[in-house]
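>>> Just the structure for this:
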Amino acid sequence: MSLKTLVIGASINPSRYSNKAVKKLLENKVEVKALGIKKGTILDVDIVTTKEAFENIHTVTLYLNAKNQEEYYNYIVSLKPKRVIFNPGTENIAFEKILANNAIKFEQACTLVLLSIGAY
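Predicted coordinates:
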């Protein structure tokens, strides 16, 4: 099973957790797509700035606060991911309800921790 992951809130800044997550996902042999507000590249992953119609996304991992997630609600639901991870600081009860209504699983967790303990 492919765990193809879309990182939303991706940054070229190596001190940002979204950047660390992209690198850790690649290290764990997970196919990664990245969406951010500025174009750039993390290792060999290009950060896109438009809501592309990626196919077969298993997991969306969020690095945007609740307010900044609003413009992505319909986009994320349209991708039909198997799950959405709300990383620390991204918790959003309103979006969780939307996901639940669309039969999309979600969890409040840390992508980096899940990868480090083999629970991704």
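>>> Only C-alpha atoms from now on, for both contacts and neighbour counts.
Noted.
>>> so which strand or helix has Ala10?
For Ala10, there is no host helix or strand (DSSP states H and E).
>>> State the number of residues packed around it.
Neighbour count of Ala10, defined by other Cα atoms under 10 Å: 32.
>>> List the contacts of stretch 23-39.
2-11, 22, 42-43, 45-51, 112, 115 (Cα atoms under 8 Å, 6 or more residues apart in numbering).
>>> Let's see that with 7 Å instead.
For stretch 23-39, the external contacting residues (Cα atoms under 7 Å, 6 or more residues apart in numbering) are 3-11, 22, 45-49.
>>> List the buried residues of stretch 55-68.
Buried residues in stretch 55-68, defined by neighbour count with 16 or more other Cα atoms under 10 Å: Ile57, His58, Thr59, Val60, Thr61, Leu62, Tyr63, Leu64, Asn65, Ala66.
>>> One more sequence to fold, the one below, so I can look at both together:
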Amino acid sequence: MNKKTLVLGASLKEQRYSNIAIHRLMKYGHDVKAFGLREGEVVGVTIDTDLIDYKDIDTVTLYLNPNRQEDYYDYVIGLNPNRVIFNPGTENPEFYKLLSENNIEYEVACTLVLLGTNQY
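Model (predicted):
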């Protein structure tokens, strides 16, 4: 099942987990959008540097540390995704609370593991 996913904190660097996640999400047939600090492209996915009001985002997968997430709280909530995945190192109880208050599910998990174990 295709789950339109926004990778928030996308990187052009191949060794970064956000970059690997874009590759794997594409491999598994998901529609991928990406936001990062540097414009570019990863396996055909454009990394946007402007906050775009994407429609029908199922999942936002975070690759930003908690201190950097605060600037994106309203943006993520405004997208109204079905869920937000907090990858290792992105755990943020303050954001969990805001998401819950807005009826958005969240998972503290690893996108790569979820994909690899068919739980995405």
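>>> Report the buried members of the contacts of stretch 23-39 of structure 1.
For these, a neighbour count by 16+ other Cα under 10 Å gives the buried set as 3-11, 22, 46-49.
>>> Out of those residues, which two sit at the greatest distance?
Farthest pair in these (Cα to Cα) is Leu3 and Thr49. Separation: 21.9 Å.
>>> one step back: so which of the buried ones among the contacts of stretch 23-39 of structure 1 sit within helices?
Members of these lying in helices (criterion: DSSP state H): Val22.
>>> Let's see which of the buried ones among the contacts of stretch 23-39 of structure 1 end up in strands.
When DSSP state E is applied, these are split such that Thr5, Leu6, Val7, Ile8, Asp46, Ile47, Val48 fall in strands.
>>> closest to Tyr73 of structure 1 among those residues?
Distance to Tyr73 of structure 1 across these (Cα to Cα) is lowest for Ile8, with 11.7 Å.
>>> Would you mind listing the residues in contact with the residue lying farthest from the centre of structure 2?
Within structure 2, the residue lying farthest from the chain centre (Cα atoms, centre = their mean) is Glu101, at 19.5 Å. For Glu101 of structure 2, no contacting residues are found, by Cα under 7 Å, 6+ apart.
>>> Done for today, thanks.
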